[in-house]
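[1] Structure, please.
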Amino acid sequence: MSLPEDSQRASVIASCANPLPGNVVSQYGKRIIKISDHQVVKCGPDVTREEFENQRIAHELVDSRIVSIPRVYDFFLDEQGWGYIVMELMKGKVIDPLNDVSAIQRVASVLGACRGLLFPETEDLVFDSLGRMEEWFNSRLFAHNPNLDLQSCDLVLCHLDIAPRNIIWQEDGSLCLIDWASAGFYPRLFEFCMQWILDGKDGTFNSLVLESVDPLSDHEMAQKEAMLCAWGNIQKYPFRNKISSSPERLSGHSIDLPPLPAHPMPDYPLEWYEKAGCERSIPPSSTGVKSSKLGCRR
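    Sure, this is the predicted structure:
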């Protein structure tokens, strides 16, 4: 398919603005609208060119005998800044929740094929080297957290949102992986971290995927503690922007400045420790004795 002309794009926008009920194919969040027997459009204020490029590259690199990825045809913005990705229609069904062990083991094989929500939602967070990525995560760690060392980790294509809702099971039994908004070339550890963080959200899916996939190296596993602590800090604390003195939710310019607030941090909610495998500190007493430092336990 050649890129649509402006008039065709206007027709796409109109089709998405007032779709027929039978043409709304998405069950989750962002709108996915069927515009022909062979094409759908994903549209919304947070649909970006980066997602379009991620999916285009994944379609070219990933072995289609293992997992299918919809071909993308076009990306454009409307006057309100909404993004539109025109892509191939993949016929099949979403199975959510997914509890079948053999099916989940097949999903785990996709993690190998993809080799190559850890970040806040921001448009300018772009890393030009592994060192800058490592530096950014370490800037989200406090003095009592372990440092992250990514220098021995290979960069591979990661999806970072593998979940039942993002898998289409086609009629011939093959898998199709959709929603490449979070994808990129990252250490393979990142894909594991997303499954650890989301463990239990999709029933037994996350734990069974982790049991079925090829294990991480010893060095990669040694970084789990730092990654999960950084993720916990990102969820709870604002960080100072390099350009502005006001706290912001993690701009890509904030690498070199320390986070707020100053040490020691308030105690984490209990559920964070259960999720990240961290050991909870002793809460401050009424006598003013400071709590012990947080320590993550692998």
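[2] contacts, neighbours, all on C-alpha from now
    Will do.
[3] Which residue, other than its chain neighbours, is closest to V107?
    V209 (7.1 Å; Cα to Cα, 6 or more residues apart in numbering).
[4] swap that for D74, please
    Closest to D74 by Cα to Cα, 6+ apart is V86, at 5.1 Å.
[5] One more: Q195?
    N206 (5.4 Å).
[6] do K91 as well
    Q170 (6.1 Å).
[7] ok now the helix or strand E51 falls within, how far from the chain's centre?
    Using DSSP states H and E, the element containing E51 is helix 49-61. Distance of helix 49-61 from the chain centroid (Cα atoms, centre = their mean, to the nearest Å) equals 14 Å.
[8] Second input sequence below; structure requested for side-by-side comparison:
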Amino acid sequence: MVGSEVEQVQSNNGNSIPSRRPADRMSARPQASTDLQHKNKDSRNVRLQRIWRFLKGRSKEEKANMQGSCHGESSRRPTIISRCKNGEGTWIHRNPYGPQVILLSGIVVKFGVGVTKHEAETQAYYNRHTDRSRLIVPQVFDYFTDPTRDSSVEYGFLVMEYIHGAVIKDLPLAERVQIAPRIATAMKYLQTIKPPLPARPGPIIEGGVPCGYFWSDSGPYRTFDSVKDLNTWLDGRIGNPRPEVSPELQLHEFGSRHMDIHPRNILRTSSGQICFVDWQFAGNYPRVFEVLHIKCCEADDPDFFNALLKALPEFEEELHTRKYQCLAQIMSNNILYGVVPSDLSPP
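    Next up, the predicted model:
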């Protein structure tokens, strides 16, 4: 998991929206590599066995389907709730007004208002469908809500795998810039993962409502059944819906996107693998939406985001399109407070 957590969407931060050798040595190298792979695999198995004991009590069928499951052993939940509330672990991120993250006995728990079942199921889906050698998504072990709280407000507990690694935001500037192309590669790989319903924009989980920087605190508070449905909503947000100013999004533009790429939400493991965390905003979106997010956050770490955009030339091309300008105007209309990035103002 992460050493830092994303703020609530309302924060809307940012001021702009990879000799020859003797025969005996040659033959020895593959064996050494194999031994290292077994060692790494054994190390991960030990961690998972520890977590297994922590969440013991599952049926054989549940254990067989543990990968990506959002339903753990309910008898352990009161203990997890108590330990989270009392801080009986190692804090990764504290936030009295939003989600908090704590390390408990080899697992990570993200909990608080705004931690939803949709987020847990989204993360579980991408964990099941990604190749860990190309992108790590922490495995989800359980999700539940606090039964002692008002049921009208979802106060969730997302129990997941702990990923050992360095948070990108904590690395020296030179390393952050150097790793940007590898993060871009991971983003491109994620785009190849088909969502369950490719024709439906937004969150990949049934009933999921879009959230994130683009939508701000004014909505949409609804789901979208098709790209046409989304385009109609966008036209209504422009304020002056004319064909020449409509974004006219097309289905082929959509794909799986994290939608909160930020140095605080990315880890680099000791073996150099990339891990994305905080899947609250993720879903089936067009590339231009992720470009808008990057522009919103670039003031937080200009050098990193500039390096990231250079590694994604197709993203840079989006900045000069009418579609980008149109969506930037819609985003400005969505924002009820805070500073609108200067380059997101209408031309």
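[9] before we move on, back to that, could you give the number of residues near the counterpart of the residue nearest to K91 of the first structure in the second structure?
    Using TM-score structural alignment, the equivalent of Q170 of the first structure in the second structure is T269. Using other Cα atoms under 10 Å, the number of residues around T269 of the second structure comes to 15.
[10] Same check on L336 of the second structure?
    12.
[11] Over to R176 of the second structure?
    Neighbour number of R176 of the second structure under other Cα under 10 Å is 22.
[12] next helix or strand past whichever helix or strand it is part of?
    Using DSSP H and E, R176 of the second structure sits within helix 173-191. Next in sequence after helix 173-191 of the second structure, counting helices and strands by DSSP H and E, comes helix 227-238.
[13] residues in the first structure aligned with the helix or strand following that next one?
    Using DSSP H and E, the helix or strand that follows helix 227-238 of the second structure in sequence is strand 254-257. Using TM-score structural alignment, strand 254-257 of the second structure lines up with residues 155-158 of the first structure.
[14] And stretch 230-239 of the second structure, by the same measure?
    Against the first structure, stretch 230-239 of the second structure falls on residues 133-142 (TM-score structural alignment).
[15] Could you give me the buried positions within the matching stretch?
    133-142 (16 or more other Cα atoms under 10 Å).
[16] in the second structure, which residue is closest to the centre?
    W279 (3.1 Å; Cα atoms, centre = their mean).
[17] Just tell me what that one corresponds to in the first structure.
    Going residue by residue (TM-score structural alignment), W279 of the second structure aligns to W180.
[18] Was I right to think that match contacts I57?
    No. Contact criterion Cα atoms under 8 Å: W180 of the first structure and I57 do not qualify, at 10.2 Å.
[19] For stretch 239-251 of the second structure, buried residues please.
    246-249, 251.
[20] need those in JSON lines with distance to P147 of the second structure, can you?
    Shown next, in JSON lines, are those (distance: Cα to Cα, whole Å):
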{"residue": "S246", "distance to P147 of the second structure": "45"}
{"residue": "P247", "distance to P147 of the second structure": "43"}
{"residue": "E248", "distance to P147 of the second structure": "44"}
{"residue": "L249", "distance to P147 of the second structure": "41"}
{"residue": "L251", "distance to P147 of the second structure": "40"}
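[21] Who are the contact partners of E51 of the first structure?
    180-183 (Cα atoms under 8 Å, 6 or more residues apart in numbering).
[22] Just tell me what K236 of the first structure corresponds to in the second structure.
    So K236 of the first structure corresponds to L336, using TM-score structural alignment.
[23] Under a three-state scheme, what state does its match occupy?
    coil (DSSP: H, G, I helix; E, B strand; the rest coil).
[24] What ranges does the first structure have for its helices?
    Counting by DSSP state H, the first structure has helices at residues 6-17, 49-61, 101-113, 130-138, 189-197, 205-212, 218-222, 224-236, 270-276.
[25] Neighbours of S68 of the first structure, how many?
    With other Cα under 10 Å as criterion, S68 of the first structure counts 21.
[26] wait, it sits on L177?
    Yes. The criterion here is Cα under 8 Å, and S68 of the first structure meets it with L177 at 6.3 Å.
[27] Which position in the first structure pairs with A307 of the second structure?
    Using TM-score structural alignment, A307 of the second structure pairs with L208 in the first structure.
[28] picking up where we left off before, which one of the buried residues of stretch 133-142 of the first structure sits closest to S64 of the first structure?
    M133 (29.9 Å; Cα to Cα).
[29] Leaving out chain neighbours, which residue sits closest to the closest one?
    Closest to M133 of the first structure by Cα to Cα, 6+ apart is F127, at 5.7 Å.
[30] Test my guess that that neighbour contacts E134.
    No. Taking contacts as Cα under 8 Å, F127 of the first structure lies outside contact range of E134: 9.4 Å.
[31] Just flag the most distant two among the buried residues of stretch 133-142 of the first structure.
    Applying Cα to Cα across these, the maximum distance is between M133 and F142, 16.6 Å.
[32] quick check, nearest of the buried residues of stretch 133-142 of the first structure to K275 of the first structure?
    L141 (17.5 Å).
[33] for that closest one, what are its contacts?
    Applying Cα under 8 Å, 6+ apart to L141 of the first structure gives the contacts 147, 226, 229-230, 233.
[34] Could you report the separation of it from G81 of the first structure?
    34 Å (Cα to Cα, to the nearest Å).
[35] picking that back up, the residue nearest to V107 of the first structure: neighbouring residues, count only.
    25.
[36] so what's it up against?
    Contacts of V209 of the first structure (Cα under 8 Å, 6+ apart): 104-105, 107-108, 195.
[37] Same check on F144 of the second structure?
    Here F144 of the second structure is in contact with 71, 77, 117, 156-158 (Cα under 8 Å, 6+ apart).
[38] Same question for A113 of the first structure.
    Counted by Cα under 8 Å, 6+ apart, A113 of the first structure has contacts 62-63, 66-67.
[39] What residue in the second structure is paired with D78 of the first structure?
    By TM-score structural alignment, D78 of the first structure lines up with D146.
[40] Look up how far R9 of the first structure lies from G81 of the first structure.
    From G81 of the first structure to R9 of the first structure the distance is 14 Å (Cα to Cα).
[41] When these two are compared, which one has more neighbours?
    Taking other Cα under 10 Å, G81 of the first structure and R9 do not tie; R9 has more neighbours (19 against 13).
[42] Show me what that one aligns to in the second structure.
    That one, R9 of the first structure, aligns with R77 by TM-score structural alignment.
[43] Can you tell me the closest non-neighbouring residue to its match?
    Per Cα to Cα, 6+ apart, closest to R77 of the second structure is F144, 7.8 Å.
[44] how close does the one you found sit to T79 of the second structure?
    12 Å.
[45] cool, and D217 of the second structure?
    From D217 of the second structure across to T79 of the second structure, the span is 34 Å (Cα to Cα).
[46] Having no further points to raise, I will conclude here.
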